[in-house]
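*Asks:* no sequence on this one, just coordinates:
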């Protein structure tokens, strides 16, 4: 590949970026966020002869704002910046840990929340399950207008999205409950996790669970909620051992994937322990004030 094979645009506004993405050209243009997934495209055997539209110069995509008790996060906010910006609210503890523990420090300062969501072939994102547990939504903008939809709906349709559409913001609802995030690595920090569990739990005064979201990543080809486990643990106390046993009994609900990093059976074997670890974090005496 020569330098002339890559065409690079750096617009200053969303409107300008959409204009480039929707223009008739010899080859389609694609949005570029932090670039950490694209940089490894050649290793995956993908075509790197592309036209890129960098979103780095669009100021509104770098902001984090409080809106209606929740947060609106620009798609270009990096993992490191989001980890630093999230407060000590226990509902954000899982997302805060997901941001602070993903990959390595160099990647965390470049990888973005929007890129983590839009990398269709990336099977082991940390932020996505944490966002699913929080009930996050995304805003997508196209020349025809704007739409907002839940994370799960976006993930199901992201492979068929119009080319001239940009994920501009992620919206977190007002924080309620306590969250935790547990991940398993084969060897050392900096590599992709082989299994991830994110949990958000809301409890009654008697300690029983009245609301629960459990999301997985790296286990199957795409992140998803584990609804059968959620239903099994609702209206029960937050007990780490009971959560582990319930997860073990429901492994058959999943279809763990084989990969070069780990076999499907191994990912499945790790899940009950990760669920136990996440629930142990939820029940720690310091969980409500500990930023992890």
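*Replies:* Nice, I can see it. Everything quoted here is computed from the prediction, not taken from an experiment.
*Asks:* please count neighbours and contacts with C-alpha atoms only from this point.
*Replies:* Will do.
*Asks:* where exactly do the helices run in the stretch 1-150 of the chain?
*Replies:* Using DSSP state H, counting those that start in this stretch, the helices of the stretch 1-150 of the chain run over 14-22, 79-85, 93-101, 105-108, 113-118, 127-134.
*Asks:* now those as TSV including distance to residue 184?
*Replies:* Shown next, in TSV, are those (distance: least, CA to CA, whole Å):
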stretch	distance to residue 184
helix 14-22	37
helix 79-85	19
helix 93-101	11
helix 105-108	18
helix 113-118	18
helix 127-134	14
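*Asks:* residue 228 is nearest to which of the ones you listed?
*Replies:* helix 127-134 (14.5 Å; CA to CA).
*Asks:* A further structure is provided below for comparison with the first:
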């Protein structure tokens, strides 16, 4: 759904002695795609037909004390089963219908964006385990091409499969960047596992990345994570960080689906789950020590 910009203002905030500038764009949603008199009429007609059907269905049921009807209770059980089977889509359609008929169209929301070169430090984790090298490298290149000060974030490639090809691809891409424009530091890591030590799959891979980040001598203020096939848009970090800066109690931020594309999809699904997040590394490090 496209948006229409309505207003813009700058917010100055100081966190841990560092001043940041955040741009707030207040935007209004365009008309809902289903906003029309025809749609409203169809919704009302649908619910009228639904009520008529239930009324007719109920009136056709035999009484429980009907002595001339074979097993009248079985007809009531079938009716109840039908009602319970239709309950989930009923509630879903009810929510949509109420918004179309009575929804507030004046709702507005603010979009935040970190402005300038003053930015908190971030470690971006790209987790992978046996995916195609080209697929992972597309994600790494997108993570390393963020519209964010290159000296304020690093990219960690956390390879749970220990792929030699991927390690070489990361090294080649890193050396190629040296001769070009400034890019963030790109680090390839693969944890050593044994049969005696539980691996905990992706959670263990992230835990390994957190430990390596904390022990690198440069502990970032925030941690961000991407799946192997999640290609982040260039403003992903600038859009996510302001929410964490403005609310000191906030520990996790999910960005909307359009903030990223997927290598195995032609078009992002509008209702798909959110795949990337940012969390305060201080809280994660404290959690890691307790585990």
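*Replies:* Yep, it's here. Note that this is a predicted model, so its numbers are computed, not measured.
*Asks:* could you get me the TM-score between them?
*Replies:* Superposed pair, TM-score by TM-score structural alignment, normalised by the length of the second structure: 0.27. Supporting alignment: 114 aligned residues with a CA RMSD of 5.1 Å.
*Asks:* nearest to residue 142 of the first structure, of the helices of the stretch 1-150 of the first structure?
*Replies:* Going by CA to CA, the one of these nearest residue 142 of the first structure is helix 14-22, 6.6 Å.
*Asks:* list the buried residues of the closest one.
*Replies:* 14, 17-18, 20-22 (16 or more other CA atoms under 10 Å).
*Asks:* what helices and strands are in contact with that helix?
*Replies:* Judged by 3 or more CA pairs under 8 Å, 6 or more residues apart in numbering; DSSP states H and E, the packing partners of helix 14-22 of the first structure are strand 29-32, strand 51-54.
*Asks:* what segments of the first structure are strands?
*Replies:* Per DSSP state E, the first structure carries strands over the ranges 7-9, 29-32, 51-54, 64-67, 70-74, 137-142, 145-150, 166-172, 178-184, 195-203, 209-217, 224-225.
*Asks:* please apply the same query to the stretch 51-200 of the second structure.
*Replies:* Per DSSP state E, counting those that start in this stretch, the stretch 51-200 of the second structure carries strands over the ranges 108-115, 122-128, 153-159, 185-189.
*Asks:* for the longest one, give me every contacting residue.
*Replies:* Spelled out, it's strand 108-115 of the second structure. With CA atoms under 8 Å, 6 or more residues apart in numbering as the test, strand 108-115 of the second structure has contacts from 20-29, 238-243.
*Asks:* go again with 7 Å.
*Replies:* Outside strand 108-115 of the second structure, the residues that touch it by CA atoms under 7 Å, 6 or more residues apart in numbering are 21-29, 238-239, 242.
*Asks:* want to throw the strands of the first structure into CSV with distance to residue 276 of the first structure and mean neighbour count?
*Replies:* Below are those laid out as CSV (distance: least, CA to CA, whole Å; neighbours: other CA atoms under 10 Å):
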stretch, distance to residue 276 of the first structure, mean neighbour count
strand 7-9, 46, 14
strand 29-32, 37, 22
strand 51-54, 41, 20
strand 64-67, 32, 14
strand 70-74, 28, 21
strand 137-142, 27, 20
strand 145-150, 27, 13
strand 166-172, 26, 24
strand 178-184, 9, 27
strand 195-203, 10, 27
strand 209-217, 12, 22
strand 224-225, 17, 20
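*Asks:* I'd like to know which of those strands is closest to residue 231 of the first structure.
*Replies:* Using CA to CA, the strands of the first structure put strand 209-217 closest to residue 231 of the first structure, at 8.2 Å.
*Asks:* quick check: residue 260 of the second structure touching residue 231?
*Replies:* Yes. At 5.4 Å, residue 260 of the second structure counts as touching residue 231 under the criterion of CA atoms under 7 Å.
*Asks:* what touches both of the two?
*Replies:* Joint contacts of residue 260 of the second structure and residue 231 (CA under 7 Å, 6+ apart) do not exist.
*Asks:* show me where the stretch 51-200 of the second structure has helices.
*Replies:* 72-102, 133-144, 164-178.
*Asks:* circling back to that earlier point, between the buried residues of helix 14-22 of the first structure, which is nearest residue 71 of the first structure?
*Replies:* residue 14 (20.3 Å).
*Asks:* for that closest one, give its distance to residue 141 of the first structure.
*Replies:* Separation of residue 14 of the first structure from residue 141 of the first structure (CA to CA, to the nearest Å): 8 Å.
*Asks:* before we move on, what about residue 105 of the first structure?
*Replies:* Residue 105 of the first structure is 30 Å from residue 141 of the first structure, by CA to CA.
*Asks:* and residue 16 of the first structure, by the same measure?
*Replies:* Applying CA to CA to residue 16 of the first structure and residue 141 of the first structure gives a distance of 12 Å.
*Asks:* one more: residue 231 of the first structure?
*Replies:* For residue 231 of the first structure relative to residue 141 of the first structure (CA to CA), the value is 35 Å.
*Asks:* one step back: which of the strands of the first structure sits closest to residue 249 of the first structure?
*Replies:* strand 209-217 (15.4 Å).
*Asks:* helices and strands around the closest one, which ones?
*Replies:* helix 127-134, strand 195-203, strand 224-225, helix 227-233 (3 or more CA pairs under 7 Å, 6 or more residues apart in numbering; DSSP states H and E).
*Asks:* what about 6 Å?
*Replies:* helix 127-134, strand 195-203, strand 224-225 (3 or more CA pairs under 6 Å, 6 or more residues apart in numbering; DSSP states H and E).
*Asks:* residues in contact with the second one: which ones?
*Replies:* The one in question is strand 195-203 of the first structure. Strand 195-203 of the first structure is touched from outside by 129-130, 133, 177-184, 209-219, 267, with contacts defined as CA atoms under 6 Å, 6 or more residues apart in numbering.
*Asks:* same check, this time on the last one
*Replies:* Strand 224-225 of the first structure is touched from outside by 214-216, with contacts defined as CA under 6 Å, 6+ apart.
*Asks:* how about a cut-off of 10 Å?
*Replies:* 128-129, 132-133, 151-152, 155-156, 197-199, 213-218 (CA atoms under 10 Å, 6 or more residues apart in numbering).
*Asks:* list the contacts of the nearest residue to residue 170 of the second structure once chain neighbours are set aside.
*Replies:* Of all residues not flanking residue 170 of the second structure in the chain, residue 188 sits nearest, at 6.9 Å (CA to CA, 6 or more residues apart in numbering). Counting by CA under 10 Å, 6+ apart, residue 188 of the second structure touches 126, 155-159, 162, 166-171.
*Asks:* output these as JSON lines; include the columns distance to residue 37 of the second structure and neighbour count.
*Replies:* Shown next, in JSON lines, are these (distance: CA to CA, whole Å; neighbours: other CA atoms under 10 Å):
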{"residue": "126", "distance to residue 37 of the second structure": "47", "neighbour count": "25"}
{"residue": "155", "distance to residue 37 of the second structure": "51", "neighbour count": "22"}
{"residue": "156", "distance to residue 37 of the second structure": "52", "neighbour count": "24"}
{"residue": "157", "distance to residue 37 of the second structure": "52", "neighbour count": "26"}
{"residue": "158", "distance to residue 37 of the second structure": "53", "neighbour count": "23"}
{"residue": "159", "distance to residue 37 of the second structure": "54", "neighbour count": "24"}
{"residue": "162", "distance to residue 37 of the second structure": "58", "neighbour count": "17"}
{"residue": "166", "distance to residue 37 of the second structure": "56", "neighbour count": "21"}
{"residue": "167", "distance to residue 37 of the second structure": "58", "neighbour count": "18"}
{"residue": "168", "distance to residue 37 of the second structure": "60", "neighbour count": "13"}
{"residue": "169", "distance to residue 37 of the second structure": "56", "neighbour count": "17"}
{"residue": "170", "distance to residue 37 of the second structure": "56", "neighbour count": "21"}
{"residue": "171", "distance to residue 37 of the second structure": "59", "neighbour count": "15"}
